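Q: here is a sequence together with a model predicted from it:
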Amino acid sequence: METATVAALKKELQFYSKDDLMQVCLRLAKFKKENKELLSYLLFESENEQHYIDGIKEEIDEAFASMNTSSFYYSKKSVRKILSNTKKYIRYSQNKETEVQLLLYFCRKLRTMTPSFTRSSVLRNTYETQLRMIRKAMEKLHEDLQYDYQRELEKLES
């Protein structure tokens, strides 16, 4: 079976009734956890973005607190998992300001991690990559926001 393009799906969905669309959405939600998470974001969280960000920050806090730091191997695995979850939530939002806030928060938590992330080249590279991602996302924000986030970014870079 060949997958249809987004444009083809959009054209086809225009002919569906409200009830049929609801059935399609519910079926998608049942099919995969990420679909359900995205639908939950769109229905319940998208109206209050700051509440959504605060919830993700709490998850990041919990994940860093429960991280196994007995060896760098486990630390790297945990950091990668935290980062992939954070990126998943950023994809749901598709808001550049949310992306900047969450990545800045992730980098702040990584800096305060013990043992220090600087002792591992993989974690150091992950940190540097996220700083580049923040800079790239900041370019698409309003100038006032860029200034505020630039100051936070400079603190992380020093």
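A: Thanks, I have the structure now.
Q: from now on I want contacts and neighbour counts done on CA atoms only, so please keep to that.
A: Fine.
Q: ranges for the helices of this protein?
A: For the chain, applying DSSP state H gives helices covering 6-13, 18-31, 33-40, 49-65, 72-93, 96-111, 121-138, 143-157.
Q: who does the third one touch, helix- and strand-wise?
A: If I follow you right, that is helix 33-40. Helices and strands touching helix 33-40, by 3 or more Cα pairs under 8 Å, 6 or more residues apart in numbering; DSSP states H and E, are helix 18-31.
Q: one more structure, for comparison:
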Amino acid sequence: MKTATAKEIKTELADYSHQQLIDLCLRLSQFKKENKELLSYLLFDATHEETYIINIKNEIDELFLTINTASYYYIKKTVRKILRTLKKYIRYSKNKETEIEVLLYFCKKLKNLAPSINHNNTLLNLYNREIILIKKKITVLHEDLQYDYKLELENLNL
């Protein structure tokens, strides 16, 4: 089965009625959890980006509480899982400021994690990669926002 391109889908959707579009969206949400999460974001959270960021930060807090600190192996697995979840939420938003806020918060939590990530190269490399990514993302923002985020980033590096 050949998958249609985004342009083909767009032109085809233009011909559908309002009720048919609603039915298509509901049917789409039945197949994958990510489709339902994206629709939820677009319908309920896209207009309230600050609330969305706060909800993500609360989820980060909860996920960091579930980390098994018995060994670095379990810490690495859980931290990667948390990061995968965050990247998914960031993809939904497509907002650079949201991405930077969430990644900065993740890095703060990771840096303050006990036992320290400084004793494990894998976690330290993961942390450093995210810091580099944040620096790249900051450069595309407005100068005032760049200054604010660079200050937060400097606090992380201390």
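A: Structure received. If you're wondering where the values come from, they're calculated on a predicted model, not measured in any experiment.
Q: TM-score of the superposed pair?
A: Here the superposed chains carry a TM-score of 0.97, computed using TM-score structural alignment, normalised by the length of the first structure; 158 aligned residues with a Cα RMSD of 0.8 Å.
Q: now render the helices of the first structure as a markdown table, adding mean neighbour count.
A: Shown next, in a markdown table, are the helices of the first structure (neighbours: other Cα atoms under 10 Å):
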| stretch | mean neighbour count |
| --- | --- |
| helix 6-13 | 10 |
| helix 18-31 | 13 |
| helix 33-40 | 16 |
| helix 49-65 | 15 |
| helix 72-93 | 17 |
| helix 96-111 | 19 |
| helix 121-138 | 16 |
| helix 143-157 | 13 |
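Q: what's the neighbour count on Thr69 of the second structure?
A: 15 (other Cα atoms under 10 Å).
Q: that should have said Thr5 of the second structure, apologies.
A: Neighbours of Thr5 of the second structure (other Cα under 10 Å): 8.
Q: which residues touch Leu153 of the first structure?
A: 104, 131 (Cα atoms under 8 Å, 6 or more residues apart in numbering).
Q: quick check: Leu123 of the second structure touching Lys76?
A: Yes - using Cα atoms under 8 Å, Leu123 of the second structure makes contact with Lys76 at a distance of 6.5 Å.
Q: give the aligned range of stretch 126-140 of the second structure in the first structure.
A: The alignment of stretch 126-140 of the second structure onto the first structure (TM-score structural alignment) covers residues 126-140.
Q: list the contacts of the matching stretch.
A: 96-97, 99-100, 103-104, 107, 110, 146, 149, 153, 157.
Q: again, but for stretch 82-89 of the second structure
A: Outside stretch 82-89 of the second structure, the residues that reach it (Cα under 8 Å, 6+ apart) are 56, 60, 63-64, 102-103, 106.
Q: would a markdown table of these with distance to Glu37 of the second structure be doable?
A: Listed next are those as a markdown table, based on distance: Cα to Cα, whole Å:
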| residue | distance to Glu37 of the second structure |
| --- | --- |
| Ile56 | 13 |
| Ile60 | 17 |
| Leu63 | 18 |
| Phe64 | 21 |
| Val102 | 17 |
| Leu103 | 20 |
| Phe106 | 21 |
